[in-house]
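In: Pasted the sequence and its predicted model underneath.
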Amino acid sequence: MNTDTCAQKLRHVNFPLVTSVPVELGSLTPKEGEYDDRIPVIEAIGVEKAIYRRLGSHDGIVRCYDLETSDPSIRMERMSGDLRHFLKEQEPQLPRGILLSWFVQLAHTMAYIHGHRIIIADIRLDNLLLNDTLDVKFCDFGESTLMPLEWDLSGTDELGYSILNDIGQFGAVMYQVITGRECKFDLTRKGSDSWYSGPRRDDLPSTESVWLGHIIENCWTLGFQSSEELAAALDRAPLS
């Protein structure tokens, strides 16, 4: 399949994971006549590797190796941990300068990812990793969509995911980092034949009196039509 002309996505392949390698209890080889559960896992890893190949090397994305091999695995650079667990260990809260630098890094990286015609679809604290110098990076594109290179960034993939959903999830990450309170920008659908959609504004917390609340609010109310607009707003954002 030509990954430059066809949108690719394989979702909801749920297996226990050990060091990012899907495993099953018992034998991995299916019995005669049984469905081979390994097939969708291998295909999903193949799509994710194609995404990493298209993205290439970028400071805001965890580096991957051996992407040209046919092995059903992805080898990544070692990182210090994810943002969720790191923030739980911080007391008192980190200086705003550090938080803003993270948001700026992430927004510009998201713009780079969207520029390569990829819908991320799963932006959350667990998928944002830190290195030893506290640079924050995207990883895990297992839920992402590899769109055709000629896509103009408008509209959705075949399930209803869009860059606007990514921006909404980005706002939820900002809210959690700033306030320390949980916030989920869940994408749901009413039935198997319907599109995924984001939450209603009433289902999300108030941003009143929250630092950078106006930016978070725009993430949730379509105030930004592109990740470039979001990145530009964060470039101008005050620390006070």
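Out: Received, thanks.

In: CA only for contacts and neighbour counts going forward, please
Out: Fine.

In: Quickly note the distance from the residue positioned nearest the centre of the chain to residue 206.
Out: By Cα atoms, centre = their mean, the chain has its centre lying nearest to residue 123, at 3.2 Å. Taking Cα to Cα, to the nearest Å as the measure, residue 123 falls 20 Å from residue 206.

In: dump the residue contacts of the residue nearest to the centre of the chain.
Out: When contacts are counted by Cα atoms under 8 Å, 6 or more residues apart in numbering, residue 123 touches 166, 169, 170, 173.

In: Show residues contacting the helix of greatest length in the chain.
Out: Longest helix in the chain, counting residues (DSSP state H): helix 96-115. Helix 96-115 has contacts (Cα under 8 Å, 6+ apart) with 55, 60-61, 119-120, 135-138, 153, 163, 174, 177-178, 226-228, 230-231, 234-235, 239.

In: so what's residue 138 up against?
Out: By Cα under 8 Å, 6+ apart, the neighbours of residue 138 are 60, 61, 62, 106, 109, 127, 128, 129.

In: Going along the chain, name the helices of the chain.
Out: Going by DSSP H, the chain shows helices at 38-55, 83-88, 96-115, 163-179, 213-220, 227-235.

In: Tell me which of these sits most buried.
Out: helix 163-179 (a mean of 24; mean count of other Cα atoms under 10 Å).

In: counting contacts, what elements does it pack onto?
Out: helix 96-115, helix 213-220 (3 or more Cα pairs under 8 Å, 6 or more residues apart in numbering; DSSP states H and E).

In: and those helices as a markdown table, adding distance to residue 22?
Out: A markdown table is the format used below for the helices and strands packed on helix 163-179 (distance: least, Cα to Cα, whole Å):
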| stretch | distance to residue 22 |
| --- | --- |
| helix 96-115 | 26 |
| helix 213-220 | 34 |
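
In: What is the burial count for residue 198?
Out: Around residue 198 there are 19 other residues, counting by other Cα atoms under 10 Å.

In: so it touches residue 164, yeah?
Out: No - with contact defined as Cα atoms under 8 Å, residue 198 does not count as touching residue 164 (9.2 Å).

In: circling back: for residue 19, find the nearest of the helices and strands packed on helix 163-179.
Out: helix 96-115 (24.8 Å; Cα to Cα).

In: got the angle between that closest one and helix 227-235?
Out: Compare the direction of helix 96-115 with that of helix 227-235 by axes from the mean of the first three to the mean of the last three Cα atoms, to 10 degrees and you get 170 degrees.

In: Put this next to the first one:
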Amino acid sequence: MESTHGPSPNDQEQTPYEFESGFTEHTSFHSNVSEISNPSDYKPLGVTHIISQGQSLIGVLNDNQVLKYPSDPNNKEYQEIIRKEAAILQRIGAHPRIVGFLGLNEFGIRLRYYPQGSLRRYLKYHPYVRVSKKLDWCEQLASAVGLVHSKNVIHCDICLHNVLLNDNLEVLLADFQGILLSRDNTVALDGLTRECPKSYMPREDIHDASVKTDLFALGSAIYHIINGHEVFPELRNLHDGEEILHRFMDGTYPGSDYVASSVVEKCWKGEYTDAKEVSVDLAELQQAARQADSGNLKRDLILQW
């Protein structure tokens, strides 16, 4: 499905908008908005049905592929965001923990289709998942974040809505409308996406983003995985953003009586330098969880006997 290696060193000097298919920043997206009564219903040629709506739509092409494209084909800003996401995905390269990028066409980005959907949705309908399995997901997500950062990419919107599951129920990170950095750490591309309040590290400049802001969001994602719900479930991102921000600024975190609370709070406090450190701490917790699972299994067998 995907190879395990990213771009070669020679690719590093490639202009961000140049793609192997020959699609460049000067290529126009297909535009027929005058024929569309409701842009949210817009289905380019080949799309059978829409499975996600927003500024961009995701439509199914076949059993293996979806198309991500602007809801309004004449909106230049959305077109630009789609191009930037494609450039970032190409820079990251193919990897088992990253959504499968299949190239661009005249309508948008072709991506691998994952019928299992998002981890957020899976947890909603499968609330009773073993802690060891949840820690597996946390480790896989931390690994994906580490890979992204190694490619000079800041994701800028790590949350379970953007974490997909493959057929083996393993994690893949998706939705790359974030930042691509140049070698000197200046911004080469910015898709202008930033985190929602429950994943947002308090900072003076809302447009500022870094490894640490991604790791903060990773902490919120780990909290969600372990607890089965977002941080501060009584508050809503849309209406309670200021209250959420103040709680994070004041260090008013949820209780620490859950697995991986120490990892989550270190992410929120900015105490990790990179995602590898998060992975190390998660691996230690995973080892303990597996030992506990093994002990519980032996106990259950003895009781049954």
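Out: Thanks, I have it. Remember, it's a predicted structure, so these values are computed and weren't measured experimentally.

In: Which residue of structure 1 is paired with residue 161 of structure 2 in the alignment?
Out: Under the alignment (TM-score structural alignment), residue 161 of structure 2 pairs with residue 126 of structure 1.

In: quick one: contacts for its match?
Out: Applying Cα under 8 Å, 6+ apart, the residues near residue 126 of structure 1 are 82, 83, 84, 85.

In: counterpart of the last one in structure 2?
Out: Aligned by TM-score structural alignment, residue 85 of structure 1 pairs with residue 121 of structure 2.

In: Look up how far residue 185 of structure 2 lies from its match.
Out: For residue 121 of structure 2, the distance to residue 185 of structure 2 - Cα to Cα - is 35 Å.

In: Over to residue 137 of structure 2?
Out: 30 Å.

In: Please apply the same query to residue 205 of structure 2.
Out: Counting by Cα to Cα - residue 205 of structure 2 and residue 185 of structure 2 are separated by 17 Å.

In: out of the two, which sits in the busier spot?
Out: Using other Cα under 10 Å as the criterion, residue 205 of structure 2 and residue 185 rank with residue 185 on top: 11 against 7.

In: Map the more buried one onto structure 1.
Out: Match for residue 185 of structure 2 (TM-score structural alignment): residue 151.

In: Spatially nearest residue to that match (excluding sequence neighbours)?
Out: residue 117 (6.7 Å; Cα to Cα, 6 or more residues apart in numbering).

In: Residue in structure 2 paired with the one you found?
Out: Match for residue 117 of structure 1 (TM-score structural alignment): residue 152.

In: these two touch, right, that match and residue 178?
Out: No - Residue 152 of structure 2 is beyond contact range of residue 178, at 10.9 Å (criterion: Cα under 8 Å).

In: Comparing these two, which shows the higher neighbour count?
Out: Legend: neighbour count by other Cα under 10 Å for residue 152 of structure 2 and residue 178, higher for residue 178 (24 against 20).

In: Go ahead and confirm the more buried one touches residue 153.
Out: Yes - between residue 178 of structure 2 and residue 153 there is a contact at 7.4 Å, judged by Cα under 8 Å.

In: centre of the chain versus stretch 151-165 of structure 2, how much separation?
Out: Stretch 151-165 of structure 2 sits 2 Å away from the centroid of its parent chain (Cα atoms, centre = their mean, to the nearest Å).

In: swap that for stretch 278-286 of structure 2, please
Out: 20 Å.

In: Also stretch 212-220 of structure 1?
Out: On Cα atoms, centre = their mean, the centre of stretch 212-220 of structure 1 falls 18 Å from that of its chain.

In: Could you check how far the match of residue 85 of structure 1 is from residue 86 of structure 2?
Out: 25 Å.

In: swap in residue 223 of structure 2?
Out: 29 Å.

In: Same question for residue 171 of structure 2.
Out: Counting by Cα to Cα, the gap from residue 171 of structure 2 to residue 86 of structure 2 is 20 Å.

In: Give me the nearest residue to the aligned partner of residue 136 of structure 1 in structure 2, chain neighbours excluded.
Out: Counting by TM-score structural alignment, residue 136 of structure 1 lines up with residue 171 in structure 2. Excluding the flanking residues, the one nearest residue 171 of structure 2 by Cα to Cα, 6+ apart is residue 165, at 4.9 Å.

In: Next: residue 205 of structure 1.
Out: residue 183 (7.4 Å).

In: got the contact list for the one you found?
Out: Counted by Cα under 8 Å, 6+ apart, residue 183 of structure 1 has contacts 172, 173, 175, 176, 204, 205.

In: Can you match those up with structure 2 and say which hold?
Out: Retained in structure 2: 172, 175, 176, out of the contacts of residue 183 of structure 1 (criterion both residues aligned by TM-score structural alignment, their matches' Cα atoms under 8 Å).

In: and the second one, what pairs with it in structure 2?
Out: So the one you mean is residue 175 of structure 1. Checking TM-score structural alignment: residue 175 of structure 1 goes with residue 223.

In: What of residue 226 of structure 1?
Out: By TM-score structural alignment, residue 226 of structure 1 lines up with residue 274.

In: measure its match to residue 180 of structure 2 for me?
Out: In terms of Cα to Cα, residue 274 of structure 2 sits 17 Å off from residue 180 of structure 2.

In: Who has more neighbours out of these two?
Out: residue 180 (29 against 19).

In: ok, the residue lying closest to that one once chain neighbours are set aside - contacts?
Out: Among residues not flanking residue 180 of structure 2 along the chain, residue 153 sits closest, at 4.6 Å (Cα to Cα, 6+ apart). In this structure, residue 153 of structure 2 makes contact with 88, 92, 178, 179, 180, 181, judged by Cα under 8 Å, 6+ apart.

In: got it, and residue 181 of structure 1?
Out: residue 175.

In: Could you do residue 226 of structure 1 as well?
Out: 111, 163, 164, 167.

In: hmm, which of the contacts of residue 138 of structure 1 are the buried ones?
Out: Neighbour-count burial (16 or more other Cα atoms under 10 Å) applied to these gives 60, 61, 62, 106, 109, 127, 128, 129.

In: So the last one sits against residue 78, correct?
Out: No - Residue 129 of structure 1 is beyond contact range of residue 78, at 9.8 Å (criterion: Cα under 8 Å).

In: ok so residue 294 of structure 2 is a strand residue?
Out: No - according to DSSP: H, G, I helix; E, B strand; the rest coil, residue 294 of structure 2 belongs to no strand; its state is helix.
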